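Undergrad: Return a 3D structure for these sequence lines:
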Amino acid sequence: MCGRYSLSASSETIVEHFQLLRQLRFQPSYNIAPGQKILSIVELDDQSCKAVKLFWGLVPSWSKDAKNSSHLINARAETVREKPSFRSAFKHRRCLIPADGYYEWAKNSDRKQAFHIHRADQQLFAFAGLWEQWQHETETLYSCTIITTAATELMQPIHDRMPVIIPQDRYHQWLDKSANPEQALALLNDAAYTDMTTTPVSDWVNNPRHDDERCIQMC
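TA: Below you'll find the predicted structure:
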């Protein structure tokens, strides 16, 4: 799964990496948790990319209320086309979620060890995401979820699931609203994990209120 991640890059770096047309106001965070509004990249009708803030915890458009959104922080790649909560978004509302690392916890005897999973060169990457618009009377909520898949050999000792990472040269293909769903599904592979590494970190990150560089420091 993916329940916590980091995005500490500067606004300028994010703008350049995702080729955004506008400058960005962004506050870096080392400990992003579900229920927050998170930075996401969507494609406009002219195929340019725009950064938006989406609530992490997808609320399907047909939901009666938004109370259970926290249960949909992840969508499984294996069933994303068929699940009623995700199938429409998978066809029409795919997004990228910028990150420079994410956290997972491995069970070691009587305790859990936190790991920060990141690129070996410490550079930005992007999770495959879906977004949705929920509206009831005068209330509107834009929300998102992160797609996960089976763990690679790198990740298996830590967890059996991992977030899907879209390679940078496939960003447009993933965001393309006109793409065939089969083409989009083919992008949900683990190719980007060849550049990833894992770093054991301290229990400081366990508390989502802790948001500083200590979260990513090797223990």
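Undergrad: Only C-alpha atoms from now on, for both contacts and neighbour counts.
TA: Fine.
Undergrad: which residues of the chain fall in strands?
TA: In the chain, the strands defined using DSSP state E lie at 5-7, 29-32, 37-43, 49-56, 74-76, 94-99, 101-108, 111-119, 125-136, 139-150, 161-163, 196-201.
Undergrad: List the neighbours of the last one that are in contact with it.
TA: Outside strand 196-201, the residues within contact range by CA atoms under 8 Å, 6 or more residues apart in numbering are 113-120, 154, 215-219.
Undergrad: List only those of those flagged as buried.
TA: Buried residues within these, counting neighbours by 16 or more other CA atoms under 10 Å: Q113, A114, F115, H116, I117, H118, R119, C215, I216.
Undergrad: Next, the buried residues of stretch 91-107.
TA: Neighbour counts over stretch 91-107 (16+ other CA under 10 Å) mark 91-106 as buried.
Undergrad: now the end-to-end length of stretch 154-174.
TA: The stretch stretch 154-174 measures 24 Å between its terminal residues, going by CA to CA, to the nearest Å.
Undergrad: neighbouring contacts of it?
TA: Contacts of stretch 154-174 from elsewhere in the structure, counted by CA under 8 Å, 6+ apart, are 1-2, 94-96, 104-107, 125-128, 146-151, 179, 184, 187-193, 197.
Undergrad: Ok, stretch 126-141 next?
TA: Looking at what lies outside stretch 126-141 - CA under 8 Å, 6+ apart - the contacts are 54-55, 58-63, 65, 86, 89-90, 93-99, 142-147, 163-168, 174, 188.
Undergrad: Going by neighbour count, which of the residues you listed are buried?
TA: Going by neighbour count (16+ other CA under 10 Å), these have 54-55, 58-61, 86, 89-90, 93-99, 142-147, 163-167, 174, 188 buried.
Undergrad: One more, please, to line up against the first structure:
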Amino acid sequence: MCGRYASVVSRADLLDRFAVDESNADEPRGQDFNVMPTKDEPVVIARVPKDAGDDAAPERDLRTFRWGLLPFWAKDIKVGARMINARVEVVHENPAYRRAFKSQRALIPVDAFYEWLETDQVGKASKQLKQPFVLRPTDGLTLPLAGLYEVWYDKSLPDDDPNRIMPTYTIITTIATDSVGRIHERMPMAITPDHWDEWLDPRNHDVDELCGLMAPPVDGSLDMYAVSKAINSVKNNGPELLEPLPAEHERTHAPAGCRQGTVADR
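TA: Next up, the predicted model:
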């Protein structure tokens, strides 16, 4: 599962990284170190201009969508909070996602994502305490996660209400690789730069090819280290959320095989 992440790179860097013309981009929304479901965040999509020929290359857009996909048939906006992730095993055939998978695919720019490891400590109401970890690319680049989007219409609002139209997205996940699996059983899928064109092209309907474009981040390509439990509160949102815990604390909480990151490492 991918249920919390950080989106902190600048709009200018996103435009450059994903080769998006500024005229095809929404206004910047600022850094967010604690992205949670239902927030509006940047996504990269592609479209073919209506007046373009059959051989025209799709144009990329950088848009701001709401996290939590709402299928066109959804009756209530609350449905989106339960659809922040789509399992890769069934994404092409699940009724909630198959239309979007066919022609409404996206790249979700993520600078880091968070997962929680169950510890041997017990808290209130005899609940097992969990230690948050951050996972971020070792190369420092924004991680392009595989996603889908839908445009939902709130039929309870009048046609001229700007809030009637709501673009939403979800992140595709898979079984976690060995190292990440020590923290959580699932992880997000990514799309490498050489496959961005094929993935984003809305005219590409080849299910087998599309499934082959997705892959989990290469094992060892992510730094993983324990961070403050301040990330647990949606009220907290600052760069300190990405700072590693002191080495002696991390050694106590790190699962076997995890790389122990420190400020010096970065």
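Undergrad: before we move on, back to that, report the two of the buried residues of stretch 91-107 of the first structure separated the most.
TA: Of all pairs drawn from the buried residues of stretch 91-107 of the first structure, the greatest distance, 35.0 Å, lies between H92 and A106 (CA to CA).
Undergrad: corresponding residue for I231 of the second structure in the first structure?
TA: Structural alignment (TM-score structural alignment) places I231 of the second structure against V205 in the first structure.
Undergrad: same deal with R87 of the second structure?
TA: Using TM-score structural alignment, R87 of the second structure pairs with R76 in the first structure.
Undergrad: ok, its match touching T145?
TA: No. Using CA atoms under 8 Å, R76 of the first structure and T145 do not qualify as a contacting pair, with a distance of 10.0 Å.
Undergrad: Map K67 of the first structure onto the second structure.
TA: Counting by TM-score structural alignment, K67 of the first structure lines up with K78 in the second structure.
Undergrad: Kindly apply the preceding question to D100 of the first structure instead.
TA: For D100 of the first structure, the equivalent position in the second structure is taken to be D111, counting by TM-score structural alignment.
Undergrad: swap in E16 of the first structure?
TA: By TM-score structural alignment, E16 of the first structure lines up with D16.
Undergrad: Just the buried positions in stretch 176-192 of the first structure, please.
TA: D176, K177, A184, L185, L187, L188, N189, D190, A192.
Undergrad: my bad, stretch 127-138 of the first structure
TA: F127, A128, G129, L130, W131, E132, Q133, W134, Q135.
Undergrad: and what of stretch 25-41 of the second structure?
TA: A25, Q31, D32, F33, N34, V35, M36, P37, T38, D40, E41.
Undergrad: Using JSON lines, lay out these together with distance to T252 of the second structure.
TA: As requested, the buried residues of stretch 25-41 of the second structure are exported to JSON lines (distance: CA to CA, whole Å):
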{"residue": "A25", "distance to T252 of the second structure": "44"}
{"residue": "Q31", "distance to T252 of the second structure": "31"}
{"residue": "D32", "distance to T252 of the second structure": "29"}
{"residue": "F33", "distance to T252 of the second structure": "25"}
{"residue": "N34", "distance to T252 of the second structure": "24"}
{"residue": "V35", "distance to T252 of the second structure": "27"}
{"residue": "M36", "distance to T252 of the second structure": "27"}
{"residue": "P37", "distance to T252 of the second structure": "30"}
{"residue": "T38", "distance to T252 of the second structure": "34"}
{"residue": "D40", "distance to T252 of the second structure": "36"}
{"residue": "E41", "distance to T252 of the second structure": "34"}
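Undergrad: Which of these sits closest to A57 of the second structure?
TA: When the buried residues of stretch 25-41 of the second structure are ranked by distance to A57 of the second structure (CA to CA), A25 comes first, at 17.6 Å.
Undergrad: That closest one against A46, yeah?
TA: No. At 11.5 Å, A25 of the second structure does not count as touching A46 under the criterion of CA under 8 Å.
Undergrad: Overlap in contacts, these two.
TA: Between them, A25 of the second structure and A46 share the contacting residues D61, judged by CA under 8 Å, 6+ apart.
Undergrad: which residues touch the equivalent of K102 of the second structure over in the first structure?
TA: Here K102 of the second structure is matched to K91 in the first structure, going by TM-score structural alignment. When contacts are counted by CA under 8 Å, 6+ apart, K91 of the first structure is found next to R81, K177, N180, P181.
Undergrad: what's the answer for R94 of the first structure, then?
TA: Contacts for R94 of the first structure were tallied using CA under 8 Å, 6+ apart; they are V42, A128, G129, L130, W131, W174, L175, K177.
Undergrad: do you know how far it is from L44 of the first structure?
TA: Counting by CA to CA, the gap between R94 of the first structure and L44 of the first structure amounts to 11 Å.
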